[in-house]
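**Student:** Fold the stuff below for me.
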Amino acid sequence: MHWALLAAAIALEVFATSMLKLSDGFTKLWPTVAVLAGYACSFYLLSRVLLTMPVGTAYAIWSAAGTVLVVGIGFVAYHERLTALQLVGVVLTITGVVLLNVGGQAHGSPEPAGEPGPTAATAASLEP
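**Tutor:** Have a look, this model is predicted:
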């Protein structure tokens, strides 16, 4: 379920970022409303994802996917220039997220949020 929420959070963030260009510096009402609503909903969904996924992993995926998608939208929809060096940056961004995820799986995942381990105070109270 957290993957679906993360995908929705990414889609809303990409939508909001794309609307920034159309808001004309927040001078056009409806694109500005779309930016604010898109970011608010995206951050809400991201906060829900963080209940079950490590923050580093979730944020890396969220930000990198958003960056790559917005670069693509800029190229296709806004006819922005994309150089070979920028393409290398996109590939490195994707590679970095993959390495973060593989590295996290190799070392085990931290305890899920909402299920904290014993603190010093509770551990002391458990001692005989």
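**Student:** hey, let's count contacts and neighbours off CA atoms from now on
**Tutor:** Fine.
**Student:** quick one: L100 and Y59 touch, right?
**Tutor:** No: the criterion here is CA atoms under 8 Å, and L100 misses it with Y59 at 10.8 Å.
**Student:** Can you name the helix or strand that the residue nearest in space to the middle of the chain falls in?
**Tutor:** Closest to where the C-alpha atoms of the chain average out (CA atoms, centre = their mean) is W62, at 1.7 Å. Element membership for W62 (DSSP states H and E) is helix 55-76.
**Student:** And this one, please, so the two structures can be compared:
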Amino acid sequence: MSLSWLYLFAAIIFEVSGITCMKLSQGFTKITPSILVFISYGLCVAFLTLCIKKLDVSVAYSVWAGLGTTLIAVIGMIWFRESATPIKLISISLIIIGVIGLNSGK
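**Tutor:** Okay, here's the model as predicted:
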């Protein structure tokens, strides 16, 4: 695995952290999660910028968006007790299939 892919996965982790902190900040009324939103997104953008130096932007962005969306949906269902309806689970599966398809279509 190249360093660019590690940068991409770091960007995904920081994006998911930022979204999670956004929820925990309760509309920016809680100071620590509010600050972590901006730190997480700053690191996310920095790592995403580093990864697209070597990776195709279409692949990097689709993996970042797809896996980020999938992870935050799963976190929402597990941690925040959001509903896990069949349509949500099917939709998450389709996102994963789409990311795999974009990466295998080179």
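**Student:** returning to what we had before: tell me how far the helix holding W62 of structure 1 is from the chain's mean position?
**Tutor:** Relative to its chain's centre, helix 55-76 of structure 1 lies at 7 Å (CA atoms, centre = their mean, to the nearest Å).
**Student:** thinking again about what came up before, residues contacting the residue nearest to the centre of structure 1?
**Tutor:** For W62 of structure 1, the contacting residues are L6, A9, I10, by CA atoms under 8 Å, 6 or more residues apart in numbering.
**Student:** Aligned to I52 of structure 2, what sits in structure 1?
**Tutor:** Residue correspondence to structure 1 (TM-score structural alignment): I52 of structure 2 is matched to L50.
**Student:** Distance check, G103 of structure 1 against T57 of structure 1.
**Tutor:** Using CA to CA, to the nearest Å, we find G103 of structure 1 at a distance of 10 Å from T57 of structure 1.
**Student:** and what of L92 of structure 1?
**Tutor:** 16 Å.
**Student:** In structure 1, what residue spans correspond to strands?
**Tutor:** Under the criterion DSSP state E, structure 1 carries no strands.
**Student:** counterpart of G68 of structure 2 in structure 1?
**Tutor:** G68 of structure 2 maps onto G66 in structure 1, by TM-score structural alignment.
**Student:** Run through the residues that contact that match.
**Tutor:** Applying CA under 8 Å, 6+ apart to G66 of structure 1 gives the contacts I10, A11, E13, V14.
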